[in-house]
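S.K.: Here is a sequence with its predicted model. Questions after.
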Amino acid sequence: MGFLDMIGWPRDPVAEKRMITEIPGIERPGANLLQVYGLGNVELPSVTVDSALTVPAVLAAVSFLSRSLAALPLHVYRNTARGAERISGGLQTLIHEAPNREWTSFKLRQHFWQQVFTTGRGLLWIERSGSNITGLYPVNPTKAKISRDSMGRSFYEIGGKVYPAADIIDVPFMLKADGVAHYGPVVMGAPAIQLALAMNNYGSRFFAGGGVPPLALEGPLPQGPEAMKRAMADINRAIESAKAQEKPIFPMPPGHKLTQVGFDPDKGQMTEARRFAVEEIARVYQIPPVFLQDLTHGTYSNSEQQDLHLVKHLIAQWARALEQEFNLKLFGQRNGGRFVDHNLDGLMRGDFVTRMNGLAQAVQTAILTPNEARALENRPAMANGDDLMIQGATVRLGSQDDNSPEDTTEDDNSTGDAVTPDNEDESA
């Protein structure tokens, strides 16, 4: 007589056979009770780029950083006697608008940064026609083989073709000691990501099972491995049937009881551990936690400081890495005064009132012309708007002496009666 016979539950041979095979570890030789319930010596889930992106914190970090960097305005400039001037033409269109016939600049750069923050390397191929640059195309970094010859020159083998380093835009997350291979954030942050994956899997299994934790049956148990398998299958089917019929309880045979095995999520500090996993992943990407939607310790003031930290110590550094790679590969080591530059003002626009006050102050202090300020707001230029202006009360230090009243002593002497010495009066 089995467990279900003892409590009067009808048997279902087909379901019983199915449940025996569904219990993890039952069919494996040597499996013990702890392994059956996932409490034994089991391996953590493997970490790949695809599995890492199922962790919300990793997905948020990669998507936020890649979109933020791709959204920065990117222009081509030339140094002149009057300073840097933005150039127009095909190269500006290629960098700022459409790097090729299929990709927009935003789409290409977003994909590029996604590779940097997952696989650890972003690659672009520069298409040339003679001395002209005609396109930029993304390269799958997992399919590229990078090598270096005895002269120190690097080569990229892609799709059976070999390209010199001058034709490949290459930004690694972190280079290894040989200067060729690289470290990736997903690989280096694998332990933290593994922990997050394990907690996600445990939480999914726990709540998918109706919140029923692993249980141990106490009382007189059947003897023999086959009888134990049948008893365990009976217990499992009894729990499943109770959940399916929305019954809060199910009968137990006399002298038996079910005892919880392991810790429940609350006692195991699962909530705190998952929050700490977000902080660990934020450290991997060096991103303030507030941008991973973790406002646990966020206040109005420190959230603003984290915004400044993001631009100064993260976005600006990655933007400079791409700028210098563009400048070297597009214009050569001696670039002739041409360069590519991001406009970080795109991340620091602020609210409308603050932005208007900042532009007004820049115009009034002769930093921007009115038309330059209007261009930042995508407004057309106006007549007489290309002159620098300054507040009338602001003058050069020391220039106030130029406007002081002149000394009129000499004029008074020349226009009035002459003053003669006393001895001259006497002689007259």
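M.R.: Alright, I've got the coordinates.

S.K.: okay, CA-based contacts and neighbour counts for the rest of this
M.R.: OK.

S.K.: residues near residue 305, how many?
M.R.: A count of neighbours around residue 305, defined by other Cα atoms under 10 Å, yields 12.

S.K.: And residue 144, how far from residue 273?
M.R.: Distance, residue 144 to residue 273, using Cα to Cα, to the nearest Å: 38 Å.

S.K.: Have a look at those two and say which one is more surrounded.
M.R.: For the pair residue 144 and residue 273, the greater number of neighbours falls to residue 144 (17 against 14), based on other Cα under 10 Å.

S.K.: which ones are touching the more buried one?
M.R.: Counting by Cα atoms under 8 Å, 6 or more residues apart in numbering, residue 144 touches 156, 157, 158, 159.

S.K.: pretty sure the first one is in a helix, no?
M.R.: No - counting by DSSP: H, G, I helix; E, B strand; the rest coil, residue 156 falls outside a helix, being strand.

S.K.: now the contacts of residue 144 in CSV, with distance to residue 165 and neighbour count?
M.R.: Formatted as CSV, the contacts of residue 144 follow (distance: Cα to Cα, whole Å; neighbours: other Cα atoms under 10 Å):
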residue, distance to residue 165, neighbour count
156, 7, 19
157, 10, 14
158, 12, 17
159, 16, 11
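
S.K.: Put this next to the first one:
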Amino acid sequence: MKLFRRRTEKRADAYDRYWDKVAAVQDVAGVNVTPSSAEGISAVYAAVAAISESVASLPLDIYRRTEDGREKARSHPLYKVLHTEPNSKQTALEFREMMQRHVLLRGNAYAEIQWSRTGRIEALLPLHPDRVSVLLTDDDSLVYEVSDRRGNIRRLLAEEVLHLRYHTDDGIMGRSPIQVARDTVGLALAERTHGERMFAQGTKLSGVIQTQAGTTKQQAGDIRESWAAGYGGVGSHGKTAVLPAGAEFKTVSMTLEDAEWIEARRMSVEEVARLFRVPPVLIGDLREANYSNAVELGRYFVTHTLRRHLVMWEQAAGRSLINDPGTFYAEHNVEGLLRGDSLKRAQFYQRSIEDGWMMRSEVRRLENLPTVEGIDDAPRQEAAPRTAE
């Protein structure tokens, strides 16, 4: 572990408390956009869940480089921390899922690194981004200021923090899709609020009651209250309205069909999927899904969505957690997500064995089957000649 001497610190104006402490008071499309309110949109919640759950559930192993390749370093102290138990309160899946959600919703994720006296990592303790501020020292090093629920503040050196960033604009602080595209998320929230209010007010029964000349304010108020009490709300939808003598009801607001509200809601799902780079089918939009493209959509998700986040974890571990990155490194095992169906796996394994770059024992290991002694000594079958397609 590197030694670091504390220096006189200065706060960087661009790295103040988390952005939504200020942005929460600013309206976008008439609603407040924060990570909490954005999660209330089912598409946002589904996109964040799809990415964070997938990243957290993939095995994250520590490997040792060898002369003939590599091997799992199960005896490395970091292996247990990343693969099994990062701290006494969380499993590895719970910890990594929480950190990944912080990255997606807030742009940054922090974990305190607990080092032993011998320079070994003992635990990783997650820190909520809302309670972390980043400071710059005179020599441009980073210091993390952490506050607890009681208001106590302590400072951690860069060597004591695992910092994950998403789409950083300055190399120090990350930015979430919600932060960058607040207008898009705000529009989705406004559409949801519009639907809630329309249904709460009786859906289509919204307009003006025109009364006869000479109606007093008191009489008009009584008519309005009587109308609201008798016909307002979803439970009153479909009732036959009775108006006072001479009164006439005129609709002045757009109906749900006129505003194409349902189509707008569908467009919001596509917008959210675009922000998080998630195939719409994974967040419940099944219009473009079918049995023929299900496997390819899964591959697309791994290649174009998960890959960036997986590499972020691997490189952050190499930078902050591994003392000897020339010998050890972290890597996810994504084979389970890319294997496809049984027939395609069988064809892939068959050609791999026939071409001689894969052993039968390796195939059984990938399929989690028990070892069979001497299976690699059995003669290979001659590959059938392949015809040009």
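M.R.: Structure's in. What do you need? Note that the structure is predicted; figures quoted are calculated from it, not measured.

S.K.: Read off where the strand or helix carrying residue 312 of the second structure ends up in the first structure.
M.R.: Applying DSSP states H and E as the criterion places residue 312 of the second structure in helix 307-320. Under the alignment (TM-score structural alignment), helix 307-320 of the second structure falls on residues 316-329 in the first structure.

S.K.: tell me how far that stretch is from the chain's mean position?
M.R.: 17 Å (Cα atoms, centre = their mean, to the nearest Å).

S.K.: again, but for stretch 41-53 of the first structure
M.R.: Here stretch 41-53 of the first structure is found 21 Å from its chain centre; the criterion is Cα atoms, centre = their mean.

S.K.: again, but for stretch 134-147 of the second structure
M.R.: The chain centroid and the centroid of stretch 134-147 of the second structure are separated by 27 Å, computed with Cα atoms, centre = their mean.

S.K.: again, but for stretch 209-229 of the first structure
M.R.: Centroid displacement of stretch 209-229 of the first structure relative to its chain, using Cα atoms, centre = their mean, is 47 Å.

S.K.: what do you get for stretch 66-76 of the first structure?
M.R.: That offset, for stretch 66-76 of the first structure, works out to 13 Å (Cα atoms, centre = their mean).

S.K.: Identify each buried residue in it, please.
M.R.: 66, 67, 69, 70, 71, 72, 73, 74, 75, 76 (16 or more other Cα atoms under 10 Å).

S.K.: Now, the residues you listed that are in helices?
M.R.: Judged by DSSP state H, the buried residues of stretch 66-76 of the first structure include 66, 67, 69, 70, 71 as members of helices.

S.K.: doesn't residue 107 make contact with the first one?
M.R.: Looking back up the chat, that one is residue 66 of the first structure. No - using Cα atoms under 8 Å as the test, residue 66 of the first structure is too far from residue 107 to be in contact (9.9 Å).

S.K.: What's residue 39 of the second structure aligned with over in the first structure?
M.R.: With the correspondence set by TM-score structural alignment, residue 39 of the second structure lines up against residue 53 in the first structure.

S.K.: wait, residue 123 of the second structure
M.R.: Alignment note (TM-score structural alignment): residue 123 of the second structure maps to residue 135 of the first structure.

S.K.: Cool, thanks, signing off.
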